[in-house]
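[1] this one's sequence-less:
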């Protein structure tokens, strides 16, 4: 997903490879300017507002936004006695974030003496995603993590035959599936509900959240939990798959043009990393446009 997550080029297990005579470093960080105004809201107040945000792409993590200290409200950051050391970026100071009567411990950090090759991070601070009320680009809430400009989703119509079976039972069969191609993932096949035997699907409790597609509901098939899922009300950007059903090929038999699919590398979803997560409950706090 994106540049450094899952099987992205800088991910821990990339799907492709760099064609170089000399091997690439085991861990490669990438930094770039966001080129968008970004704001942070905490305790009902704007505590950071900047057009000079830099993103850090680090293997196995979503991109993290770093704000110039000068663009953070005075008095918001309180020193703590916690310090750590980042292998590539050096000593790291941690802060309590405070605004009014609300505080969040260890909710911000700064590299106090970054090496020369990372001078862009001098006097910049990042905020723990889940500890804040929200992050905004202009007046729109950004969910899940800072925007990854390298993440892309393409949805294509196809006339290939997709069939799903649970033993002798045909759970789904269609000649008009949609295939969703997403950065860092193997293709996902979606079936119209009119081509699904709904009686074979047993809804299960629990949802997951995708910053790009929305909330996913899950189903049990033949006693196997999580064998299928659906974005019942997918985001506008991926509206074609809204309320369609996709099936996990390692939990139920999925055949494409008669050939059984296997769980390909990159197919399994990896949970959000530390400080970069967003659960289904938090989605309800999106709140729409920013308030003054």
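    Cool, got the structure. Every value quoted in this text rests on a predicted model; they were computed, and no experiment measured them.
[2] going forward, measure contacts between C-alpha atoms and count neighbours the same way
    OK.
[3] what's the distance between the residue in the chain sticking out farthest from the centre and residue 58?
    Ranked by distance from the centre of the chain (Cα atoms, centre = their mean), the top residue is residue 168, with 36.8 Å. Distance of residue 168 to residue 58, given as Cα to Cα, to the nearest Å: 46 Å.
[4] same deal with residue 155?
    Taken as Cα to Cα, the span from residue 155 to residue 58 is 27 Å.
[5] here's the one I want to compare it with:
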């Protein structure tokens, strides 16, 4: 619980990066029961990169939220949620803490499911309302190399532009030199794109793990990248129309 204690101290002394209200209906499921259902959740940016949902104390069903430990000044406390025979202690609640007063933070993975309106939340945080994902077909040639070995070459691509991040290039499966790729058991979840699967790359006796990913069933906003493969730009050499991209 030390990380939650540290976060509580940081947020009550330094404050969050930003806090905003949202009219979205937000629900949390634990043990087969909705432990909260609210249209008064707050977006809280604990840092500059993406927000979390913080839930008003008044939104919780009676008896599901319980205090298990408090700070000396009683500005925040550690809690637990219990419902349907399941319990999580990944809970941080605030009392008199400025913009976070009477709000509760629950680790996303600690619940069975989060729902924004009727859409299930994917990944470890909600979508940032100021972030946009744009998928655009492009015939610019993309060539991927590692130590001079060509792993892929394609002029039938989809470029994915995501606010504040570098472009990602999604290539057709037929553009791969498959002899260098081996399937990985890794999966991850993105709020904007869905569940990703991965490949490792093996070149000249060197293995680069999880350097290629793809989405079998992406979200609607990222539908154009379905089945296409994307290399982690920072770990390979990427050439766009023959010009090497900076890592």
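    Nice, I can see it. What you see is a predicted model; the values in this text were computed from it and never measured.
[6] to what extent is residue 162 of the second structure buried, counted in neighbours?
    15 (other Cα atoms under 10 Å).
[7] alignment lookup: it to the first structure.
    The pairwise alignment with the first structure assigns residue 162 of the second structure to residue 182, based on TM-score structural alignment.
[8] same check on residue 127 of the second structure?
    Checking TM-score structural alignment: residue 127 of the second structure goes with residue 147.
[9] helix, strand, or coil at that match?
    Following DSSP: H, G, I helix; E, B strand; the rest coil, residue 147 of the first structure is assigned to coil.
[10] just checking, it touches residue 63?
    Yes. Contact criterion Cα atoms under 8 Å: residue 147 of the first structure and residue 63 qualify, at 7.3 Å.
[11] between the two, which has more neighbouring residues?
    residue 63 (24 against 19).
[12] number of nearby residues for the residue nearest to the more buried one when sequence neighbours are not counted?
    Excluding the flanking residues, the one nearest residue 63 of the first structure by Cα to Cα, 6 or more residues apart in numbering is residue 57, at 4.7 Å. By other Cα under 10 Å, the residues close to residue 57 of the first structure number 23.
[13] now do residue 128 of the first structure
    For residue 128 of the first structure, using other Cα under 10 Å, the count is 20.
[14] need the counterpart of it in the second structure.
    Using TM-score structural alignment, residue 128 of the first structure pairs with residue 107 in the second structure.
[15] what's the counterpart of residue 27 of the second structure in the first structure?
    Using TM-score structural alignment, residue 27 of the second structure pairs with residue 39 in the first structure.
[16] again but with residue 238 of the second structure, I slipped
    In the first structure, residue 238 of the second structure lines up with residue 254, judged by TM-score structural alignment.
[17] doesn't residue 228 make contact with that match?
    No. Residue 254 of the first structure is beyond contact range of residue 228, at 10.9 Å (criterion: Cα under 8 Å).
[18] which neighbours do the two have in common?
    Contact criterion Cα atoms under 8 Å, 6 or more residues apart in numbering; residues shared by residue 254 of the first structure and residue 228: 247, 248.
[19] and residue 12 of the second structure, that one's in a helix?
    Yes. Checked against three-state DSSP, residue 12 of the second structure lies within a helix.
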